[in-house]
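Have a look at this prediction, sequence included:
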Amino acid sequence: MLRAGGLEAALSPAIGGALLRLSLDGADLLRPTPAGATDPLAMASFPLVPYANRIAHGRYAVEGQRYQLPLNFGDHPHSIHGFGWQAPWAVSETTGAETRLIQDHNGDAGWPWPDRAEQHVALSPSELSLSLSLTNKGESAMPAGLGFHPYFVADADTRLQFDAQSLLLSTADMLPEREVAADALGDWSQPCGIAGDSLIDNAYGGWSGVATILRGDGIAITMRAAGAPWLHLYRPPGEAFFCLEPVSHSPDAINRGGMDMLPPGGTATLAMTLSIGKIEPALPKSAAIA
């Protein structure tokens, strides 16, 4: 458990280095993990490493060599979110308000490069800071992608605002189809209600690095990210949560020329900060995106 003022966070290094919960003065900011849950998808947030989102059918090629990743998401046809979220992390150091976690990958048939992922989690009385790094410990360049997958609590009056330049429309199995204007499915450049009865599962490109969540109970959360030019928005219909995932690349980027290659000994980083405050004065509500 980490504490700073009224802000509290609980982690589970053994379950994907995930956050179990984040609360301010007893109010949940992220969807809390049910008691006894062991599925990383039930956690409040988890890191995405060494890639984010989907790799089509788990197949990719580097330098002419083809690889097959496990299909790690039930009956979904693609590999998703890397493998850091489905493996244990080790605590390297911790204090009352911060901790560092490490995960080493020794290389395998699906991802042959040995690497080290490190996660730093820190609290102040009004802020959660998360940083994630990935170091290539191998002898050849490796694909590298990073991200975070927080589940934000949402009530009927919760509004979301962010600026982006483009939106990726998806195929039925959630791979990118084509890039369109950022407001093609609704305009998030002004605060807009997040509740709705349709599925949103899309990546936004050219994201400014800032997103604002304005809750009906008066809590405001500002997300700021560095090293994350893409923002993935996931809103399942009828649920009291949604996901805002700051990520370093678009879905299936490894097969579409959009994945960074990390040289031997090189390190990639991504950081996310959640700043918590109050809404003053109350902003006018706008229509929800259904």
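Right, received. Where do you want to start? Everything numeric here is computed off the predicted structure, so don't read it as measured data.

switch to C-alpha atoms for all contacts and neighbour counts from now on
OK.

Show the secondary-structure elements that the lengthiest strand in the chain is packed against.
Longest strand in the chain by number of residues (criterion: DSSP state E): strand 267-278. On a contact count with 3 or more CA pairs under 8 Å, 6 or more residues apart in numbering; DSSP states H and E, strand 267-278 meets strand 127-136, strand 219-226.

Mind putting these into TSV with distance to Asp115?
TSV is the format used below for the helices and strands packed on strand 267-278 (distance: least, CA to CA, whole Å):
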stretch	distance to Asp115
strand 127-136	5
strand 219-226	21
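
Next one for the comparison:
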Amino acid sequence: MPLEVENGGLRLRVAPEVGASVVDLSFERGGSLVPLLRRAHEPLSRSSDAACFLLVPYSNRLRDGRFRFEGRSYELGHPKPDAIHGDVRDRRWQVGHCCDHGCTLTFDSRAFGDVHFPFPFAAEVSYRLQDGVFTNALRVVNVGEARMPAGLGFHPYFNRALGPASEEVLLELAVRGVYPDSPERPALPIGPPVGLRPGQDFSKLRPLDVALDHCFAGWDGHAEIRWPESRVRVVMEASARLRHVIVYSPPAQPFFAVEPVSHANDGFNLFASGQPGTGVVVLAAGESLEGSFSLSVENSA
């Protein structure tokens, strides 16, 4: 049964049993609720169909489901060719504190016998609605004795149209570079960040009219999304740890994703190779990594 919170003209629904994923984030307009994020069918059975899910203890892909760390190789036993999107998104979280403006949930990998990640970890997520702003904060803690690599992020799916299906959506997002990949293994970096091609440059507000599945580096933590025909503007702000961002804009789909994340795709392996600026954090026993992002919804209709 999803948790539900309504506050400040926003409604949030969260599924604790499916990775504490967001089922719905909607804003009020004219007495109705308009889904800002892709609304999931309920009951939600897998996080890939959610409005937003959590990425922890790593973001996006790890090449061939393995990584090296401090001289050792680790196999994750993930069911796909590449391990993807962490190890919590389809697992049950425990509900903690809930009130009229938000809720908190927790996760402990030691409670599961089939976790792929080789280091024990715990996580906590909080959701908050206030004054037209949605805030999502995530923390991962090393609960083992050995050092571990760590990362985290968020995977919100935005609706491409809030009104007519033909509606145009605009994006502004400033970054310093993009990780190159190969056609055979898209979204897996083959080197350090390079300069942007014209279709990848959103430093000035422009239509999101190209197919993308890229990880960008050197993000300033700010993004703006506009639906001019619906007269809706959303401002995304991410905390200092989230300086990578993934833009996923599949062709002929009614959604797109702007994902604030702490590290590069395949970050653990890039880090092991000595590449600087990957965003990967090494946590000693008891140490934690935190990140958050917010969405401010401006509805002028």
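Great, that's in hand. None of these values were measured; they are calculated from a predicted model.

Start and end of stretch 122-139 of the first structure, how far apart?
33 Å (CA to CA, to the nearest Å).

oh sorry, the question was meant for stretch 194-211 of the first structure
Terminal residues of stretch 194-211 of the first structure lie 13 Å apart, using CA to CA.

rewinding a little: the longest strand of the first structure vs the second structure, average distance?
Compared with the second structure after fitting, strand 267-278 of the first structure has a mean deviation of 0.7 Å; criterion: mean CA distance after the TM-score superposition for the first structure.

Give me the contacts around that strand.
With contact meaning CA atoms under 8 Å, 6 or more residues apart in numbering, strand 267-278 of the first structure is reached by 126-136, 144-148, 218-228, 246-248, 262.

if we go to 7 Å?
126-136, 146-147, 218-228 (CA atoms under 7 Å, 6 or more residues apart in numbering).

tell me the angle that strand makes with strand 127-136.
For strand 267-278 of the first structure against strand 127-136, the angle by axes from the mean of the first three to the mean of the last three CA atoms, to 10 degrees is 170 degrees.

buried set for strand 267-278 of the first structure?
267-276 (16 or more other CA atoms under 10 Å).

Next, format those as CSV and append distance to Glu8 of the first structure.
Listed next are the buried residues of strand 267-278 of the first structure as CSV, based on distance: CA to CA, whole Å:
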residue, distance to Glu8 of the first structure
Thr267, 30
Ala268, 28
Thr269, 25
Leu270, 22
Ala271, 19
Met272, 17
Thr273, 15
Leu274, 13
Ser275, 13
Ile276, 12
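
hang on, Glu145 of the second structure packs against Glu287?
No. Counting by CA atoms under 7 Å, Glu145 of the second structure does not reach Glu287; the two are 10.5 Å apart.

Of those two, which one has the most company?
When Glu145 of the second structure and Glu287 are compared for neighbours, Glu287 comes out ahead with 14 against 11, by other CA atoms under 10 Å.

tell me the contacts of that one?
Going by CA under 7 Å, 6+ apart, Glu287 of the second structure touches 141-142.

What distance do you get for the equivalent of it over in the first structure to Glu63 of the first structure?
Mapped onto the first structure by TM-score structural alignment, Glu287 of the second structure lines up with Gly266. Separation of Gly266 of the first structure from Glu63 of the first structure (CA to CA): 18 Å.

again with Gly96 of the first structure
Remark: distance between Gly96 of the first structure and Glu63 of the first structure (CA to CA) = 45 Å.

Of those two, give the one with the bigger neighbour count.
A direct count of neighbours by other CA under 10 Å for Gly96 of the first structure and Glu63 places Gly96 higher, at 11 against 6.

Just to check, that one is in contact with Arg3?
Yes. The pair Gly96 of the first structure / Arg3 is scored as a contact, 6.1 Å apart, by CA under 7 Å.

what's the alignment partner in the first structure of Leu152 of the second structure in contact with, if anything?
The equivalent of Leu152 of the second structure in the first structure is Leu146 (alignment by TM-score structural alignment). Neighbouring residues of Leu146 of the first structure by CA under 7 Å, 6+ apart: 48-52, 247-248, 270.

Still touching in the second structure? Go through those.
Compared against the second structure with both residues aligned by TM-score structural alignment, their matches' CA atoms under 7 Å, the contacts of Leu146 of the first structure retain 48-52, 247-248.

need those in a markdown table with secondary structure, neighbour count and distance to Leu214 of the first structure, can you?
Output for those, formatted as a markdown table (DSSP: H, G, I helix; E, B strand; the rest coil; neighbours: other CA atoms under 10 Å; distance: CA to CA, whole Å):
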| residue | secondary structure | neighbour count | distance to Leu214 of the first structure |
| --- | --- | --- | --- |
| Leu48 | strand | 26 | 25 |
| Val49 | strand | 24 | 29 |
| Pro50 | coil | 25 | 31 |
| Tyr51 | coil | 27 | 30 |
| Ala52 | coil | 29 | 26 |
| Val247 | strand | 29 | 22 |
| Ser248 | coil | 27 | 25 |
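
Can you tell me which of those residues is nearest Asp115 of the first structure?
Asp115 of the first structure has its nearest neighbour among those in Pro50, at 8.7 Å by CA to CA.

who are the neighbours in contact with the closest one?
The contact partners of Pro50 of the first structure, by CA under 7 Å, 6+ apart, come to 82, 144-146.

One more pass at 8 Å, please.
82-84, 134, 143-146.

That one -> the second structure?
Aligned counterpart of Pro50 of the first structure in the second structure: Pro57 (TM-score structural alignment).

cool, and Ala35 of the first structure?
Using TM-score structural alignment, the equivalent of Ala35 of the first structure in the second structure is Glu42.

With Ala253 of the first structure instead?
Mapped onto the second structure by TM-score structural alignment, Ala253 of the first structure lines up with Gly267.

the strands in the stretch 101-250 of the second structure, which residues?
Taking DSSP state E, counting those that start in this stretch as the test, the strands found in the stretch 101-250 of the second structure are 102-108, 121-130, 133-142, 148-150, 153-159, 170-173, 177-178, 202-207, 212-217, 222-227, 232-238, 244-249.
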